[in-house]
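>>> Based on what follows, work out the 3D shape:
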Amino acid sequence: MKVSTVEMDKAAAILKLLGDKTRLTMVKILDANDCCVCEFVEIFKMSQPAISQHLRKLKDAGVVREARRGQWIIYSLNKGSDYYPLVQNLLNHLPNQDFKLKELEEQGLRISCE
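As a prediction, the model looks like this:
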């Protein structure tokens, strides 16, 4: 299996993108769970436009992808991306964020998009 390497400028761009704590946390959450904008709005206590802007930047860079489920857009980590090995390596060093989704479940907000 050929391991792809990422060009230095592309790696720098991805690392800069993930240098934002909100985006980094989003990506860590998406490593184990698919989420919609409304869940991130609750987790981060930010406006829907602000969350959408973060997700757009991650999507434009190819780090995340979106899929439509009915009227909802669900975001997931783009494991097919050339950057995924770099992102995954970074995420392996970060603390698990699943507790944030557990808190949403306990508030009855985790399934708000089904």
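>>> drop to CA atoms for contacts and neighbour counts, all remaining ones
Noted.
>>> Confirm that residue 67 sits in a strand.
Yes: membership of residue 67 in a strand is supported by DSSP: H, G, I helix; E, B strand; the rest coil.
>>> thinking it is in contact with residue 77, fair?
No: the pair residue 67 / residue 77 is not scored as a contact, 11.2 Å apart, by CA atoms under 8 Å.
>>> Compare those two and say which one has the larger neighbour count.
Ranked by neighbour count (other CA atoms under 10 Å), residue 67 and residue 77 place residue 77 first, with 26 against 12.
>>> To compare with the earlier structure, here is another sequence to fold:
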Amino acid sequence: METAAIEMGQAATILKLLGDKTRLTMMKILDQHDCCVCEFVEIFKVSQPSISQHLRKLRDIQLVKEERRGQWIFYSMNKDHEHYLFVQEILAQLPSQAHLLKALEEKGTRISCC
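The predicted structure is shown next:
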């Protein structure tokens, strides 16, 4: 499958956002699993406003999308984004982060807000 070339400015914006370890880890997780803010708070041990700020930056350029489920908002990778394949190529080079979700499951805090 041939991909359209990405403009330097768009690539720089995406790479700048992914240059943050927390956002990069979030994107790796979201590529395989939907998550809510509370799960990321538990994974990264940071405040809810901090997690929301990271997600807002990713949402602002539409790399992630949100879906309301009851009173909770779940985030997922926007696989329809015009540069998803560019992001996917980066994420494919990274180790799986499934162990972070497994740890939440073992502690009983996976999707505890739902």
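>>> Give me the TM-score for this pair.
Put the two chains on top of each other and the TM-score (TM-score structural alignment, normalised by the length of the first structure) is 0.96; 114 aligned residues with a CA RMSD of 1.0 Å.
>>> now the helices for the first structure?
For the first structure, the helices defined by DSSP state H occupy 8-17, 21-32, 37-44, 48-60, 84-91, 98-106.
>>> With mean neighbour count and distance to residue 112 of the first structure as extra columns, can I get those helices in CSV?
Shown next, in CSV, are the helices of the first structure (neighbours: other CA atoms under 10 Å; distance: least, CA to CA, whole Å):
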stretch, mean neighbour count, distance to residue 112 of the first structure
helix 8-17, 13, 28
helix 21-32, 19, 17
helix 37-44, 18, 8
helix 48-60, 15, 14
helix 84-91, 16, 27
helix 98-106, 14, 10
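>>> Figure out which of those is closest to residue 72 of the first structure.
Residue 72 of the first structure sits nearest to helix 37-44 of all the helices of the first structure, at 8.6 Å, using CA to CA.
>>> Pull the residues that contact that closest one.
22, 26, 46-48, 51-52, 73-75, 100-101, 104, 109-110, 112-113 (CA atoms under 8 Å, 6 or more residues apart in numbering).
>>> Give me the distance between the residue most central in space within the first structure and residue 107 of the first structure.
By CA atoms, centre = their mean, the mean C-alpha position of the first structure lies nearest to residue 27, the distance being 3.0 Å. For residue 27 of the first structure, the distance to residue 107 of the first structure equals 22 Å [CA to CA, to the nearest Å].
>>> returning to that earlier point: a markdown table for the helices of the first structure, including distance to residue 2 of the first structure?
What follows is those, written out as a markdown table (distance: least, CA to CA, whole Å):
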| stretch | distance to residue 2 of the first structure |
| --- | --- |
| helix 8-17 | 18 |
| helix 21-32 | 23 |
| helix 37-44 | 35 |
| helix 48-60 | 25 |
| helix 84-91 | 12 |
| helix 98-106 | 32 |
